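J.: Sharing a model that was predicted from the sequence below.
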Amino acid sequence: MTVNPTTPLQPVKPAGTRKRIMIVCPSLGFGGAETQIIVTAIGMKARGHEVAIYLLSTEKDRADEVRAAGVTLWEDNRNSRLDLPLLQRLRRVVRDWKPDLIHGYLFDGNLYARLAGMGRKVPVLSAERSSDYALRPAQTVAHLASRWRSDGVVANSWAGAALAKQMYPSLKNHIHVTWNGIDVAEVQRRAAAASGMRETLGIPEQAKVACFVGMVKPDKDFLLAVETTRALLQQADTPWHVIFVGAPIYQFMTYAAGGAAEMDSYAEQVEAAFATLPLQQNVHRLGNSKQVIELMAQSDVFFSTSVREGFPNVVLEAMTAGVPVVSTAYSDIQMILPQPWQVVTERDSHTMAAAIIRAAEDKELAQIQKDWVNQHATLDCAVDALEAVYELYIPRPAGLAS
């Protein structure tokens, strides 16, 4: 089953039986994949399914909101890329909890989900949350050795599905696209209640505010975001302030991993670029925050400079909060943003800045964006699609087979 990107989903009729779903993922931090795991797990729980999340690391930031929703949560503590004692613990949980289906998320979650399912008659789904990337050598070995245990792949973008077909050649007919979805009412509630940002940061009322959200890593092209900031700060007609929400990704690594030195070096380049910006008082770097929606809602424009990504939750949240969005071209973003000019195909800071200024002046764009989300990317849309995929893989009890 795939989701047509131009047609709203129709609700799936309940199968009449409650499913037991186990999700395996590295952590529950502030990334888009983690946010989607949380909201869909809560959405599946609200539909009457039993949902459990097995974390490969102890997670303090967002565990409470998961447990408050009644979702079972196991927090482990991985010490290496392939932690055999942890794998044994995970396999024991699978044996005792007896899930109807295991769904891995992100590379390590996919790997551990597949290894946990070996020797057990339980369907295993892998996830593809990005596109246009290559695995590292060690990841390639682990993927090739374990991919046979995947029964299907759930991608959150059409670009990701295309990559998945290359990575899982035997599963070409079992690649499913389910776009992300958000709790529209909750985002709008938080956006409506947001206040105080300008006063706290010392931003004058006449100034325009652009907001950028993302971890400091090459995929987000932070260097282009900094140069776009420079171009905005140089505007003579209107003063601009730019808010950055997010921290370097290496701060969340709980074990030594390939690529850590590269991430550290990239973070240093970003710091050096920030140091050369004029009007430093107009640049506000806030680190990670649980108030992303509130910060975006009080901004004039949200912008993204990603090189690669899957389906960006933060873009949906900005659109729902009534904030115009401008983005570089990646993945399915040209299907998501309703006006063609919102997607900048040239990776050029001045072109980005011009589109941001245009978005801030467009009085109709906010409502157009809200209408798109309501039609294509609500939480109900996402849960409907995921339930339909799960139905394809979970055997029906005797007497219910069609």
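T.: Done, it's in. What you see is a predicted model; the values in this text were computed from it and never measured.

J.: drop to CA atoms for contacts and neighbour counts, all remaining ones
T.: Noted.

J.: Which secondary structure element is home to residue 107?
T.: Here residue 107, judged by DSSP states H and E, is contained in helix 106-117.

J.: Skip ahead from that helix and say which helix or strand is next.
T.: Per DSSP H and E, the first helix or strand lying C-terminal to helix 106-117 is strand 124-128.

J.: Could you name the helices and strands sitting against that following strand?
T.: If contacts are counted by 3 or more CA pairs under 8 Å, 6 or more residues apart in numbering; DSSP states H and E, strand 124-128 sits against strand 101-104, helix 106-117, strand 152-155, helix 158-167.

J.: okay, pairing it with this:
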Amino acid sequence: MHSITGLNVGGAEYMLARFLRCLGQDNYRAAVLSLMTPGPLEVHVAAAGASVHSLSMRQGRFSLSSVRSLNGIFQKIKPELVHGWMYHGNIAASIGCRIGHLNAPIIWSVHHSLYDIAVEKPLTQKLIRLSARLSNQASAITYSSYVAAKQHEAVGFDPRHRVVIHNGIDCEEFQPAFPGAKLALAQRLRIPDQRVIIGSIGRFHPMKDQATLVQAFAQLLAEGYDIHGLFVGAGHEDGVVIKTAQQLGIDDRISTLGASDDIPAIAPGLDIHAISSAWGETFSMATAEAMASGVPSLVTDVGDCALVVGDTGEVVARRDPKALAAALRRLLDLGRDARRQLGARARRRIVENFSLQRYVDSHVALYQKLHEGRLLKPKQM
């Protein structure tokens, strides 16, 4: 059983759906517990052959009836292994096994970096501290970055259960498509096709610090660079990106698209992909998907983003629009052909180090170790 907060659009949620699709149901028959009402990714999870169950909880609300429903689902499924996804899913996995008197191995997975717990929501802070106290009861704790592992262990997560498994990219789904993808995207944005499109794929969230990237765009436009910024993801409509662009007088050079299932078609149309995250990022799925699409990338030094990019792109400090502008300037000055060569190297890096198959194989190996009892036994509550 996989336990997750919900099935809305997000990096961890997409990873679960893709993981289930590749894992198949022959050896690992899967059920998914969505604590909240399942979102749009429920269709993908069901298509992978997994049964979907839900507590239909409201955000931030946990009640006695939720506990009863949780117990009922665990008693019905009687899972042989429970895999939690993100803080809420991890805790639900442990509680479900405890109240259901199930002796199944429990995997926690952490998909968040923790630079300063004080910037998290109060409820999230409490959940992290509770998780730290209960972490010795997990059979294994997987982290999607080395940085996140160290940060969580610094606040009390049990280091003995650490397993780092970076996210994986489906390199068949995400592929370069030059030159047609660029032309199609320029037409969609109603801009000249020779203009350089710098994209940033990801929902709006304060931790992603997208306003700083808009400030970097303004610097480059003031210097005469012919660029267009594109932000793709939920929450950008009339949000911080647009308001910042309006304040800087560059809103005619910024476009936003809402949440999209068309990322494999959008990503290869970009000339450069950039993220400006200030915290929270562990492994940027958007960056790795852009790289698999043959697009050179710029990241801030958050989580394992620098490790993902390696020498195929640019890495800068957090919350520094001048550094972002300087790194983008270097990529722009390379010219189109050199950027495509860099993008080809970026794709090879993802194929060789961060493929979806590698992600699946790493989890299967972990499942097998747990099945055979070859990992440290967790403490009981």
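T.: Great, that's in hand. The shown structure was predicted, so the numbers you read here are calculated from the model rather than taken from an experiment.

J.: Could I get the TM-score for this pair?
T.: Overlay of the two chains. TM-score (TM-score structural alignment, normalised by the length of structure 2): 0.85; 357 aligned residues with a CA RMSD of 2.6 Å.

J.: rewinding a little: against structure 2, where does the helix holding residue 107 of structure 1 fall?
T.: Across structure 2, the stretch matching helix 106-117 of structure 1 (TM-score structural alignment) is residues 86-97.

J.: now stretch 281-298 of structure 1
T.: Aligning stretch 281-298 of structure 1 against structure 2 (TM-score structural alignment) gives residues 252-269.

J.: who's in contact with the match of helix 106-117 of structure 1?
T.: Taking contacts as CA atoms under 8 Å, 6 or more residues apart in numbering, the residues outside stretch 86-97 of structure 2 that touch it are 3-5, 12, 35, 70-71, 74, 82-84, 103-104, 106-112, 127-128, 131, 137-138.

J.: Show the contacting residues for the residue nearest to residue 314 of structure 1 when sequence neighbours are not counted.
T.: Take residue 314 of structure 1 and drop its neighbours on the chain: the residue closest to it by CA to CA, 6 or more residues apart in numbering is residue 32, 6.9 Å away. Neighbour list for residue 32 of structure 1: 312-314 [criterion: CA under 8 Å, 6+ apart].

J.: The match of helix 106-117 of structure 1 vs structure 1, mean deviation?
T.: Stretch 86-97 of structure 2, aligned to structure 1 and superposed, deviates on average by 1.2 Å (mean CA distance after the TM-score superposition for structure 1).

J.: Please state the offset of that stretch from the chain centre?
T.: Distance, stretch centre to chain centre, for stretch 86-97 of structure 2: 19 Å (CA atoms, centre = their mean, to the nearest Å).

J.: Can you report how many residues lie near the nearest residue to residue 214 of structure 1 once chain neighbours are set aside?
T.: Take residue 214 of structure 1 and drop its neighbours on the chain: the residue closest to it by CA to CA, 6+ apart is residue 246, 5.0 Å away. Residue 246 of structure 1: 19 surrounding residues under other CA atoms under 10 Å.

J.: In structure 2, what sits opposite residue 246 of structure 1 in the alignment?
T.: That one, residue 246 of structure 1, aligns with residue 233 by TM-score structural alignment.

J.: Residue 258 is in contact with its match, correct?
T.: Yes - contact criterion CA atoms under 8 Å: residue 233 of structure 2 and residue 258 qualify, at 4.7 Å.

J.: before we move on, the earlier item: residues of the match of stretch 281-298 of structure 1 that come out buried?
T.: 253-259, 263-269 (16 or more other CA atoms under 10 Å).

J.: Aligned to residue 370 of structure 2, what sits in structure 1?
T.: Alignment note (TM-score structural alignment): residue 370 of structure 2 maps to residue 393 of structure 1.

J.: How about the contacts made by residue 39 of structure 2?
T.: Here residue 39 of structure 2 is in contact with 6-9 (CA under 8 Å, 6+ apart).

J.: residue in structure 2 matching residue 90 of structure 1?
T.: By TM-score structural alignment, residue 90 of structure 1 lines up with residue 70.

J.: so what's that match closest to, chain neighbours aside?
T.: residue 96 (6.1 Å).

J.: distance of that neighbour from residue 78 of structure 2?
T.: 10 Å (CA to CA, to the nearest Å).

J.: and these two? which has more neighbours close in?
T.: More crowded of residue 96 of structure 2 and residue 78, by other CA under 10 Å: residue 96, with 23 against 17.

J.: Which residue ranges of the stretch 201-350 of structure 2 form strands?
T.: With DSSP state E, counting those that start in this stretch applied, the stretch 201-350 of structure 2 shows strands at 227-232, 254-257, 272-274, 297-300, 314-316, listed in chain order.
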